[in-house]
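[1] sharing a sequence plus its predicted fold:
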Amino acid sequence: MRQILLVVDVQSTFSPPNWLVAGIERVIEYIPSIATIELHDEVHTPFQSQLGWRPAAQDTCLVVPDQVFVKHSYTPPAEVLAYLKRFNPDRVLVCGVQTETCVLAAGFALFDAGLHPTLVTDLTVGSSLDRSGQLGVRLWEHHFRNTVSSDQLLAGFD
C-alpha cells in the first residue's frame, strides 16, 4: 500500500508531549512523511484580533519528516495538498496536535481533495478542551471512518 504520513503542528508552540514526538519519529523511520507547522500572520488568519491568542511567528518542527510546510490557519495550505496528490497515495496517515481542530481540519481538506485520510489514533493529542484527543478521534471516525494505531501500522514492517 502506498501511504504517506502528514504530521500536523508538532512544534514548540503547542508543547507536545515527549511520547508523541518519539512515537512519530518511530513511524517516520518507515514511512515517507511531511509536516505542517502553524506560524502566526494576522493578515492570513486573525487569531489575535478574534481569539486573543496567536501561535508563534517563528517556530520549528519537533520531528524530522521529509519536508516541512508552513501554514497560517487551521487547514493545510494548497502546497501540501498538491504535494500529496503528486505522491499519489492509497491513503494519507494523519497525526499530530489538536485532534479536534487542526488535525480534523487536515482530514476535511484531504477528503475534499479526493485523498483518503486515516488517523493514527495513538499519535495525536487534543487541544486544551480535551487533551486526550478522544473527542477528535470520535469526530474523525464519524466523518472519515479510517483509523489505525501506530502498532498496526508498523506491524507490516517487522
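    Received, thanks.

[2] CA atoms for contacts and neighbours, from now on please.
    Will do.

[3] what are the contacting residues of whichever strand in the chain runs longest?
    When the chain is parsed with DSSP state E, its longest strand is strand 117-125. The contact list for strand 117-125 (CA atoms under 8 Å, 6 or more residues apart in numbering) reads 16, 20, 23-24, 91-99, 107, 110-111, 131-133, 137, 140, 144-150.

[4] comparison target, given below:
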Amino acid sequence: MRQALLVVDVQPSFDPPAWLVEEIDALAATLHSVATVERHDESVTPFERQLGWKPGPADESLVRTDALFVKHGYLPPTAAIDHFCALGAERVLVCGIQADTCILAAGFALFDAGLRPTLLPWLTIGSSLDRSGALGERLWRHHFGAVIASRDELVSGGPYQ
C-alpha cells in the first residue's frame, strides 16, 4: 500500500515536547512527509475574537518534511489533500498535536478525499482538554477505525501495512 505521513501542527505555538518532535522527525525521514502549520489570520479564522487565543503569525514546522502547507483553522488546506492524491497515496499516517481537534479534522478531510487516514497515537498529543490524546484516539477509532498502536506494529507490518 502506498503511504505518506501527515504531521499536524508540530510548531512553537503549541509547545510540543522535545521527544515528540524528535520521534516524528525520525519517522518523517523514512517516507514522504507533509506538515501543516497553523498561522493566525483573524480575518480567516476568529481564534482571538472567539477563543481569546491565537497561534503565532509566522510559526514554522519543527519537523523536517518534504512539503509544508499553511492553514488557517482546524482543517488542512485543500492543497495538502490534493498533494496526497497527486502522490497516489492510499493511506496517510497522521500524527502531531491536537488529537481531538485538528488531527480529527485532518482525518475527516482525508477520508472525504477517498484516502485511508491512519492515526499514530504514540506520536500524537491532545489539546489542553485532554493532553494525553486519548479522547482524540477514541473518536478516531469510532470514525475511521485505522490506528497503528505502536512503532513495533508499524515496523513489523501490522494489520494496516
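    Arrived safely. From a predicted model like this one, the values you see are computed outputs, not experimental measurements.

[5] TM-score for this pair?
    Once the chains are laid over each other, their TM-score by TM-score structural alignment, normalised by the length of structure 1 reads 0.95; 156 aligned residues with a CA RMSD of 1.0 Å.

[6] give me the buried entries from the contacts of strand 117-125 of structure 1.
    Taking 16 or more other CA atoms under 10 Å as the criterion, what is buried in the contacts of strand 117-125 of structure 1 is 16, 20, 23-24, 91-99, 107, 110-111, 131-133, 137, 140, 144, 146-147, 150.

[7] where along structure 2 do the strands fall?
    3-8, 33-38, 67-71, 91-97, 116-125.

[8] what about the helices in structure 2?
    18-28, 47-51, 78-87, 102-112, 134-143, 151-155 (DSSP state H).

[9] distance to Met1 of structure 2 added to the ones you listed, as a markdown table?
    Compiled in a markdown table, these are given as follows (distance: least, CA to CA, whole Å):
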| stretch | distance to Met1 of structure 2 |
| --- | --- |
| helix 18-28 | 17 |
| helix 47-51 | 38 |
| helix 78-87 | 12 |
| helix 102-112 | 16 |
| helix 134-143 | 20 |
| helix 151-155 | 13 |
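
[10] ranking the ones you listed by burial, who's on top?
    Of all the helices of structure 2, helix 102-112 carries the top mean neighbour count, a mean of 22, counting by mean count of other CA atoms under 10 Å.

[11] where does stretch 32-48 of structure 2 sit relative to the chain's centre, distance-wise?
    Computed by CA atoms, centre = their mean, to the nearest Å, the chain-centroid distance of stretch 32-48 of structure 2 equals 13 Å.

[12] contact partners of it?
    3-11, 49, 53-61, 63, 65-73, 76, 80.

[13] filter those residues down to the buried ones.
    Buried among the contacts of stretch 32-48 of structure 2 (16+ other CA under 10 Å): 3-11, 54-56, 59-61, 63, 65, 68-73, 76, 80.

[14] report the separation between the closest residue to Gly133 of structure 2 other than its chain neighbours and Ile81 of structure 2.
    Closest residue to Gly133 of structure 2 apart from its sequence neighbours, by CA to CA, 6 or more residues apart in numbering: Gly126 at 3.9 Å. Distance of Gly126 of structure 2 to Ile81 of structure 2, computed by CA to CA, to the nearest Å: 22 Å.

[15] done for today, thanks.
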